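Participant: Dropping the sequence and predicted coords here.
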Amino acid sequence: MNATIANDIFRQSIRDYHQTDHVDAPLLNPYPASELTGLLYRKNWIDTVQWHLEDIIRSPAISPDELVAIKRRIDQSNQDRTDTVELIDSYLYEQFRAITPQPTARMNSETPAWLLDRMSILQLKLYHFREQTERPDVSAEHQQKALAKLAVLIEQEADLARCFDELLDDIQAGNRFIKVYRQMKMYNDPTLNPVLYGQA
């Protein structure tokens, strides 16, 4: 796995979603679900659906009932996103388990999967800023502002790709090691959220 392959999968997921451009479109993962490629595709699909839910929830015409329903859906999406990131980290951890870190090996504050999370969301920003540069219904000034932001995002894409590849290279060489912490979120757990367990 490298950044080029990961970004290609993220872009494929975004293109596939926009075939229907609907938040209720079914996830049809073209990769094996338990393989890293399948996990990356699923991860980006979750991000892409949530991106559009975040757009919908900001409509001034949205009804209170629909707003609450979408907010709950976004909460569940965030949990699914976290769970998928942790599956990716677990997969990578197993891949690197046999590597003995060097005595001077350092731990990275960000795991490979959380770096992939940033890369996935960045691909969504790139896609949608490119859309803004091509809109026929906006001013030249709007397009120029979008182009300026797109240029920054393209630079960030290259930087994150390099960081990801360097991190994996360092892990494989034993110069860095993976240490996976679970998120331990409390608000979705009925035994830990006082509002939820207080009603039990």
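Facilitator: Received, thanks.
Participant: CA only for contacts and neighbour counts going forward, please
Facilitator: Fine.
Participant: does the spatially most central residue of the chain belong to a helix or a strand, and which?
Facilitator: Residue closest to the mean C-alpha point of the chain, counted by C-alpha atoms, centre = their mean, is Asp117 at 3.6 Å. Under the criterion of DSSP states H and E, Asp117 resides in helix 112-133.
Participant: And that helix, what's buried?
Facilitator: By 16 or more other C-alpha atoms under 10 Å, the buried positions in helix 112-133 come out as 112-117, 119-126, 129-130, 132-133.
Participant: Counting neighbours, what do you get for the closest residue to Arg106 other than its chain neighbours?
Facilitator: Leaving aside its sequence neighbours, Arg106 sits nearest to Arg176 (C-alpha to C-alpha, 6 or more residues apart in numbering; 4.7 Å). Look at Arg176: counted by other C-alpha atoms under 10 Å, it has 21 neighbours.
Participant: Might you report the residue contacts of Arg176?
Facilitator: Neighbouring residues of Arg176 by C-alpha atoms under 8 Å, 6 or more residues apart in numbering: 101-102, 105-108, 167, 170.
Participant: Next one for the comparison:
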Amino acid sequence: MSFTALCHQIFPAVIDEYHRYDDVDHPIANPYREGSIEHLLYLKNWIDTVQWHLEDLIRDPQIDPVEALVLKRRIDRSNQERTDMVEYIDSYFLDKFKDVAIESGAKINTESPAWAIDRLSILALKIYHMAQEVKRTDVSAKHVEECRRKLDILLQQRTDLTTAIEELLADMAAGHKYMKVYKQMKMYNDPELNPVLYAAK
């Protein structure tokens, strides 16, 4: 099974599992062995799925401002977890390709494999929710048709992104490309780097 095929197997299963409960506080039940790449992919998409719905909740025009602030803090934490998961997945690829002989003239990609997989995870969520819009019976035919066109585009994006990821992994396996991992130095979360936080000390 190709790596993207594994993603296409796990991500929809995660999204379906979440929507059995449709509750941002429902505990994750990751079925894969801890430390495995399957476990990481499941956890990555669960984080993305919960955050998707947190982003919906915070846009409620009637939301209480205090509750909105609590949600904003939670979304911030989720963003950090999402970034951490990307770095864990990239560590998997660094280990996988560590013995590959990088050829002279090999190039680095604009993004690491895991950041491309992050996009694939979000795309799975877009596809799921756009498909739900297509199935709605309480909206106009125009709405359904517009959403169907958008869904077709999202499915084409998935095909293109899948191809690009597989080509990148093949190039890395052959030594035609190599990867570097730059830690995401998020300054706003760091009490030593965010001026609002260090001024409050």
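Facilitator: Now that the structure is in, tell me what you want to look at. From a predicted model like this one, the values you see are computed outputs, not experimental measurements.
Participant: just to revisit the earlier point, the residue nearest to Arg106 of the first structure maps to what in the second structure?
Facilitator: Per TM-score structural alignment, the equivalent position to Arg176 of the first structure in the second structure is Lys177.
Participant: Relative to Asp171 of the second structure, how far out is that match?
Facilitator: Using C-alpha to C-alpha, to the nearest Å, we find Lys177 of the second structure at a distance of 5 Å from Asp171 of the second structure.
Participant: go on, Val144 of the second structure?
Facilitator: On the measure of C-alpha to C-alpha, Val144 of the second structure and Asp171 of the second structure end up 40 Å apart.
Participant: Neighbour count: these two, which is higher?
Facilitator: Between Val144 of the second structure and Asp171, Val144 has the larger neighbour count (other C-alpha under 10 Å), namely 20 against 15.
Participant: quick one: contacts for the more buried one?
Facilitator: Contact partners of Val144 of the second structure, counting by C-alpha under 8 Å, 6+ apart, are 133-136.
Participant: now do 6 Å
Facilitator: Applying C-alpha atoms under 6 Å, 6 or more residues apart in numbering, we find Val144 of the second structure in contact with Val134.
Participant: Mind reading off the mean deviation between the helix or strand hosting it and the first structure?
Facilitator: Following DSSP H and E, one finds Val144 of the second structure within helix 141-174. For helix 141-174 of the second structure, the mean deviation from the first structure after alignment is 0.4 Å (mean C-alpha distance after the TM-score superposition for the first structure).
Participant: Stretch 127-134 of the second structure now?
Facilitator: Using mean C-alpha distance after the TM-score superposition for the first structure, the mean distance for stretch 127-134 of the second structure is 0.2 Å.
Participant: contact partners of that stretch?
Facilitator: With C-alpha under 6 Å, 6+ apart as the criterion, stretch 127-134 of the second structure contacts 144, 147-148, 151.
Participant: Would you map the strands across the second structure?
Facilitator: Here the second structure has its strands, by DSSP state E, at 107-108, 177-178.
Participant: Show me the one of these that comes nearest Lys44 of the second structure.
Facilitator: The closest of the strands of the second structure to Lys44 of the second structure is strand 177-178. By C-alpha to C-alpha, the value is 23.3 Å.
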